[in-house]
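**Q** show me the folded form of this:
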Amino acid sequence: MRISGQTAQRGIIGVLIALTAGLVVAGVDIVAPAASSVVGVDDGLVPDGGRLSPHDIESPAIANLDPALPRAVQQAADDAAGDGIDMFLTTGWRSEAYQRQLFGEAVVRYGSEREALRYVSTPERSHHVTGDAVDIGPTDADSWLSQHGTGYGLCQTYANEMWHFELATTPGGVCPEMLPDASAAAH
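**A** Below you'll find the predicted structure:
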């Protein structure tokens, strides 16, 4: 059986329409530009494998944070270094475009907006976009900060994100109870 070019073209168009409809029903933004071409350092992207010194105040990821937050993280990093722990930021402030990209990637990765919201907030709800949150690495620094963070006012705010810290108490105060995940956060 031989298929004409016009029939094949109609078949391809039908498949594209069906795929597009499926993406729309799933809530995937099919109009947004490709993620990798959208954001850069000016959007808060941390280059060099996601390792940013807390003292790199020229980086937009730090410069756009609430000023008290990097000061607290710098003090904590200096004290952690005294204990032999290297602490760095994997991310800090993010532009709305960068947060939108991360959320879109999470929807694809986790299969739904609902599941993605457990790990990545929308730009409208993200504490990274408002400059009120940082993600810390590596794991031993996360553990150190979980134990000592209250001395700097830094608290892990989500139980499923050991790397996510916010100024959520006064230095030496008590951290609020952790939320199970980012979907439980009220903004």
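
**Q** only C-alpha atoms for contact and neighbour calcs from this point on.
**A** Noted.

**Q** and the gap between the residue nearest to residue 187 when sequence neighbours are not counted and residue 68?
**A** Once flanking residues are discounted, residue 187 sits nearest to residue 125: 5.6 Å by Cα to Cα, 6 or more residues apart in numbering. Using Cα to Cα, to the nearest Å, residue 125 is found at 20 Å from residue 68.

**Q** look at these two and report which has more neighbours.
**A** Using other Cα atoms under 10 Å as the criterion, residue 125 and residue 68 rank with residue 125 on top: 16 against 11.

**Q** so that one: helix, strand or coil?
**A** coil (DSSP: H, G, I helix; E, B strand; the rest coil).

**Q** contacting residues for residue 81?
**A** Taking Cα atoms under 8 Å, 6 or more residues apart in numbering, we find residue 81 in contact with residue 87.

**Q** try the one 5 residues further on
**A** Contacts for residue 86 were tallied using Cα under 8 Å, 6+ apart; they are 77, 80, 138, 141.

**Q** for it, give its distance to residue 164.
**A** The spacing between residue 86 and residue 164, counted by Cα to Cα, is 16 Å.

**Q** what of residue 179?
**A** Taking Cα to Cα, one finds residue 179 at 12 Å from residue 164.

**Q** ok, these two, which is more surrounded?
**A** For residue 179 versus residue 164, the count of surrounding residues by other Cα under 10 Å is larger for residue 164: 23 against 15.

**Q** wait, the more buried one touches residue 134, no?
**A** Yes: judged on Cα atoms under 8 Å, residue 164 makes contact with residue 134 at a distance of 5.9 Å.

**Q** one more, please, to line up against the first structure:
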Amino acid sequence: MNTRTTPLPLRARRRRRVIITAIVFAAAVILAIAVQQSLSVAFADATHSDPSPASTPVPTGDITGSVIAPSEADGVIRDDDKPTVFEVDRVAVGNLDPALLEALQRAASDAERDGVTFRVNSGWRSPALQERMLQDAIIQYGSENEARRWVATPETSEHVTGGAVDLGPWSALDWLAQRGSRYGLCQIYANESWHYELRPEAVDDGCPEMLADPTADPRTKR
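**A** This next block holds a predicted model:
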């Protein structure tokens, strides 16, 4: 009986192809796991970090309390020391309009039951701080027209009157987007998800339609 066998060189080539295929497959699996882990970390960072509103830059330079270098007395809030809406000893919180502050504290108390904490990124601001922020924004955006889409003048800013607050983190903004109108708290500008003001009528009628940005607000034209 004549038995045919595969020549040894052919078997060796097949074995080599099998080994190479296995190595390529293993490398692909390792790469896929690495990419997945990287995306998971990036998503977690984005989910848990505070928003970085263009309207609330922290002034740089020496902090001594002037237009050139505003201090905490002007309403400056540092990234590593953001107060809750209950820390009224901080002027950025304590100088907010009393009705707005009361609504924020009621909402924040209810949000805490859902495991959500409100943090104030920016609240009341002195005219000096507002002017400094506007000048910084002009440098950042390259023109006053573009800057004023994010930062109002000291004469027209609701932050200067204590009538506006910028909040975070994202979990708080999501909570407010769903429930804020119950407390009369409304997002005013479509480009600023963090900027909230008090609209008492929203409790019954819902929040008004958002304006595109501050330049569309009649109050900034006065």
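
**Q** could I get the TM-score for this pair?
**A** Once superposed, the chains reach a TM-score of 0.78 (TM-score structural alignment, normalised by the length of the first structure), with 154 aligned residues with a Cα RMSD of 1.6 Å.

**Q** ok, back up a step: any idea how far residue 72 of the first structure is from the residue nearest to residue 187 of the first structure?
**A** Distance, residue 125 of the first structure to residue 72 of the first structure, using Cα to Cα: 23 Å.

**Q** again with residue 24 of the first structure
**A** 43 Å.

**Q** have a look at the two and say which one is more surrounded.
**A** Ranked by neighbour count (other Cα under 10 Å), residue 24 of the first structure and residue 72 place residue 72 first, with 19 against 12.

**Q** list the contacts of that one.
**A** 152, 153, 154.

**Q** residues in the second structure aligned with whichever strand or helix holds it?
**A** Using DSSP states H and E, residue 72 of the first structure sits in helix 68-82. Mapping helix 68-82 of the first structure onto the second structure (TM-score structural alignment) gives residues 99-113.

**Q** superposed on the second structure, where does the helix holding residue 72 of the first structure end up, distance-wise?
**A** For helix 68-82 of the first structure, the mean deviation from the second structure after alignment is 1.0 Å (mean Cα distance after the TM-score superposition for the first structure).

**Q** and the aligned partner of residue 138 of the first structure in the second structure, how far is that from residue 120 of the second structure?
**A** Under the alignment (TM-score structural alignment), residue 138 of the first structure pairs with residue 169 in the second structure. Computed as Cα to Cα, the residue 169 of the second structure to residue 120 of the second structure distance reads 9 Å.

**Q** neighbouring contacts of stretch 153-160 of the first structure?
**A** Counting by Cα under 8 Å, 6+ apart, 72-73, 119, 145-146, 149, 162-173, 175-182 sit against stretch 153-160 of the first structure.

**Q** among the residues you listed, which ones are buried?
**A** For the contacts of stretch 153-160 of the first structure, a burial check counting by 16 or more other Cα atoms under 10 Å picks out 72-73, 119, 145-146, 149, 162-169, 175, 181-182.

**Q** tell me if residue 54 of the first structure really is in a strand.
**A** No: judged by three-state DSSP, residue 54 of the first structure forms no part of a strand; its state is coil.

**Q** what range in the first structure matches the longest helix along the second structure?
**A** Counting residues, the longest helix found in the second structure (DSSP state H) is helix 8-48. Residues of the first structure offer no counterpart to helix 8-48 of the second structure, counting by TM-score structural alignment.

**Q** could you point out which element follows that helix?
**A** Per DSSP H and E, the helix or strand that comes after helix 8-48 of the second structure is helix 91-94.

**Q** mean per-residue distance, that next one versus the first structure.
**A** Relative to the first structure, helix 91-94 of the second structure is 1.1 Å off (mean Cα distance after the TM-score superposition for the first structure).

**Q** what is the end-to-end distance of stretch 174-183 of the first structure?
**A** Termini of stretch 174-183 of the first structure sit 23 Å apart (Cα to Cα).

**Q** I would like the residues contacting it, please.
**A** Here stretch 174-183 of the first structure has contacts from 117-121, 150, 153-161, 168-169, 185, using Cα under 8 Å, 6+ apart.

**Q** go again using 6 Å as the cut-off
**A** 117, 118, 119, 155, 157, 158, 159, 160, 169 (Cα atoms under 6 Å, 6 or more residues apart in numbering).

**Q** distance check, the fifth one against residue 134 of the first structure.
**A** In this structure, residue 157 of the first structure and residue 134 of the first structure are 11 Å apart, going by Cα to Cα.

**Q** also the third one?
**A** Spatial separation of residue 119 of the first structure from residue 134 of the first structure under the definition Cα to Cα is 14 Å.

**Q** again, but for residue 141 of the first structure
**A** 13 Å.

**Q** for the counterpart of residue 197 of the second structure in the first structure, helix, strand, or coil?
**A** Under the alignment defined by TM-score structural alignment, residue 197 of the second structure corresponds to residue 166 in the first structure. Following three-state DSSP, the label given to residue 166 of the first structure is strand.

**Q** excluding its backbone neighbours, what's nearest residue 166 of the first structure?
**A** Spatial nearest neighbour of residue 166 of the first structure, excluding adjacent residues (Cα to Cα, 6+ apart): residue 133 at 4.7 Å.

**Q** list the contacts of that neighbour.
**A** 127, 165, 166.

**Q** the spatially most central residue of the first structure and residue 139 of the first structure: what is the separation?
**A** Centrality entry for the first structure: nearest residue to the mean C-alpha point is residue 120, 5.8 Å, by Cα atoms, centre = their mean. Residue 120 of the first structure is 19 Å from residue 139 of the first structure, where distance means Cα to Cα.
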